[in-house]
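>>> sharing a model prediction with you, sequence too.
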Amino acid sequence: MDFTAWAISLMEFLGGPGMALVIAAEALFPPIPGEILLPFAGVSAAANGQHVLVPLLWTTLGSVLGGLGVYAVGRALGLRRTRAVVRRLPLLEERDVDTAMRFFERWGFPAVVLARFVPMVRTFISIPAGIERMPVGLFALATAVGSGIWNAVFVVAGYAFGQAGGEVLEGFVRIYSTIVAGIGVLAVIGLVIQRLRARRRARDSARDEADDPATPPTLEG
C-alpha cells in the first residue's frame, strides 16, 4: 500500500482526528505531499455525509498543530543550534534558515500567513518564528489563517468530486494522484540536483582557494 492509500485509510478510519494527524505529519515531515491528501479529506467527508466545514476545520487544526511542532523546535534550539542541526541534514543548507529568518524579520505575521501557500517554505517559516519567540497565539492565528485559505481550495474541490461520486470521483482520484505524484517526484529530483551542484561548486571553490598560492609581497626600492 502506497502512502496516499495509507493516509486515506487513516482518514476514513479515524475521521476528523485522522485528517488532523495526517496534515500535521505533513508539516513535520515536508516530503509528505499535503496537496495530495487535502482533496481526499473532502472526498471522505462527502462520502460520510458531513458538511464541508468539517474536513476544513480538522485539516486546518492539523496544519496549526504541525506548525506549532516545528515552532517549538526553533524556539528550543535557537539560531546557532538550528544552523548546526541543518548542517547535518541532507539536502538542507544553512542559507535556507538564513533566508527564512530574513523573510520573517521583514514581514512577521504576514510572512507566516503567506508561507502557508508554499510547500517546504511553510515548514521553514515556523523555525524563525520560534527562534524569534513570536507569541504562540499570534503564530497559531497566522498559521490558521494561511492554512485555512490554502486547505479550502483543495478540500472543497475534493468535496465536490466526492458528492458527484461514481466514475467522476474515480477519474478524479486516478488523474489527480498521478499528476501530483509526478510533480512531487520531479520536485524532489530537481531539489537533489540543485543541492548537489551547489555543494560541488562550494567544494571546487574551496579547492581552488587552497591550490592558489598567496601572492608574494612586492619589494619597493
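Alright, I've got the coordinates.
>>> going forward, measure contacts and count neighbours with C-alpha atoms only.
Will do.
>>> which strand or helix spans residue 137?
For residue 137, the element it lies in under DSSP states H and E is helix 136-164.
>>> what's the answer for residue 95, then?
helix 94-107.
>>> which residues does that helix contact?
The contact list for helix 94-107, computed with CA atoms under 8 Å, 6 or more residues apart in numbering, reads 83, 86-87, 111-112, 121, 124-125, 127-129.
>>> if you set the cut-off to 6 Å instead, what comes out?
Contacts with helix 94-107, where a contact means CA atoms under 6 Å, 6 or more residues apart in numbering, come from 83, 111, 125, 128.
>>> which one of these is nearest to residue 32?
residue 125 (17.0 Å; CA to CA).
>>> number of residues surrounding the closest one?
Residue 125 has 27 neighbouring residues, counting by other CA atoms under 10 Å.
>>> cool, and residue 141?
For residue 141, using other CA under 10 Å, the count is 16.
>>> also residue 142?
22.
>>> what about the nearest residue to residue 18 once chain neighbours are set aside, distance to residue 117?
Nearest non-adjacent residue to residue 18, counting by CA to CA, 6 or more residues apart in numbering: residue 11, 4.4 Å away. Using CA to CA, to the nearest Å, residue 11 is found at 23 Å from residue 117.
>>> take the one below as the second:
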Amino acid sequence: MSSIGAMSTSADELTGIVGFAARFIDSLGEWGVGLFTLAETVFPPIPSEVILPLAGFLTRQGSLSLPLVFVTSTLGAYAGALALYFLGAKVGLERSIRWLSKLPLVEREDFETAEGWFRRHGKSAIFFGRLLPGVRSLISLPAGAEKMHLGTFSIFTIAGSGIWNGALIGLGVLLGKQYSMVEQYSRFLNYAVYAALAVVVAWLVVRYIRRRKTADEPQ
C-alpha cells in the first residue's frame, strides 16, 4: 500500500471532530496543519491540543513529513501572533480589546489578564505565554500596543510556539506506533474534546450572565 493510501485509510477510521480534522489535513497536507494553528492563535477555542497530536499521529502513517509539520505549525502560530501584534500596534490596546471583546463568549477580562501578564513579565511573557492556554493567543496584543521590538517578539514567539507544538506533535508520534489504537484513540479523544468544550462554553455563558446581572444592578 502506498503512503498516501495508508494516510487515507487512517484518516477514514477516525470519527467526529478528530475525523474532520484528519480529513482536512489529509486534503491540504502539512499546510493544513499550519492553517489550523494560525486559526487557533487568532480564535483560541480551536484546540491545538487536538490538532497537533493528530498531526503527529498521521506522520507515522507515512504521508506527512514530520519536520514539515513542525515547521508549518510553528509558522501558522507565528502568523496568527503577528496578526494580533500588528492589530495592537495599529489601533492600540484599548480599541483592540473593545473590538475583540464583542466576539461571542469573549470577555474583556481575558484580554486584561494577558495585558497584566505582559506588564509583569515583560519580554519573557511572550515566550512563556506561548505555553499557557488562554494567554497564548492574546499576549500578542499588548506586545504590539507597547511597540515591542518586532525582532524580539518574533524570536520569543517562534521559540515558545516551537516548544509547545513540538511537545504536542511528539505525543501524537508516540501514539502513532500503536496502529491498533486508532479507533479507540478517536472515540475517547472525541469524548474528551466534546466534554472540555461543553465545560468551557458553560463556564463562559455563566460568567457572561453573572456580569450582565452585576452591570444591571443599581449602583
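Thanks, I have the structure now. What you see is a predicted model; the values in this text were computed from it and never measured.
>>> what TM-score do we get after superposing?
Overlay of the two chains. TM-score (TM-score structural alignment, normalised by the length of structure 2): 0.83; 205 aligned residues with a CA RMSD of 2.1 Å.
>>> what do we get in structure 2 for the residue nearest to residue 18 of structure 1?
Here residue 11 of structure 1 is matched to residue 25 in structure 2, going by TM-score structural alignment.
>>> list the residues that contact residue 168 of structure 2.
52-53.
>>> structure 1: which residue goes with that one?
So, by TM-score structural alignment, residue 168 of structure 2 is matched to residue 154.
>>> just put the contacts of helix 94-107 of structure 1 in CSV and tack on secondary structure and distance to residue 159 of structure 1.
CSV is the format used below for the contacts of helix 94-107 of structure 1 (DSSP: H, G, I helix; E, B strand; the rest coil; distance: CA to CA, whole Å):
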residue, secondary structure, distance to residue 159 of structure 1
83, helix, 41
111, helix, 29
125, coil, 29
128, helix, 34
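>>> nearest to residue 149 of structure 1 among the residues you listed?
Using CA to CA, the contacts of helix 94-107 of structure 1 come closest to residue 149 of structure 1 at residue 111, 14.6 Å.
>>> can you find the partner of the closest one in structure 2?
By TM-score structural alignment, residue 111 of structure 1 lines up with residue 125.
>>> could you report the neighbour count for that match?
24.
>>> now it: how far from residue 137 of structure 2?
Counting by CA to CA - residue 125 of structure 2 and residue 137 of structure 2 are separated by 12 Å.
>>> what does the longest helix anywhere in structure 2 correspond to over in structure 1?
Longest helix in structure 2 by number of residues (criterion: DSSP state H): helix 182-216. Using TM-score structural alignment, helix 182-216 of structure 2 corresponds to residues 169-203 of structure 1.
>>> how near is the residue nearest to residue 18 of structure 1 to residue 131 of structure 1?
33 Å.
>>> who's more crowded, these two?
residue 11 (23 against 20).
>>> isn't that one up against residue 17?
No. Residue 11 of structure 1 is beyond contact range of residue 17, at 7.6 Å (criterion: CA atoms under 6 Å).
>>> in structure 1, which residue is most central in space?
In structure 1, the centroid-proximal residue (CA atoms, centre = their mean) is residue 120; its distance is 3.4 Å.
>>> quick one: what's aligned to that residue in structure 2?
Checking TM-score structural alignment: residue 120 of structure 1 goes with residue 134.
>>> and the closest residue to that match other than its chain neighbours, helix, strand or coil?
Counting by CA to CA, 6+ apart, residue 134 of structure 2 lies nearest to residue 44, which is 7.0 Å off, once chain neighbours are set aside. Here residue 44 of structure 2 is coil, with the state taken from DSSP: H, G, I helix; E, B strand; the rest coil.
>>> and the counterpart of residue 44 of structure 2 in structure 1, how many neighbours does it have?
Mapped onto structure 1 by TM-score structural alignment, residue 44 of structure 2 lines up with residue 30. Close neighbours of residue 30 of structure 1, defined as other CA under 10 Å, add up to 15.
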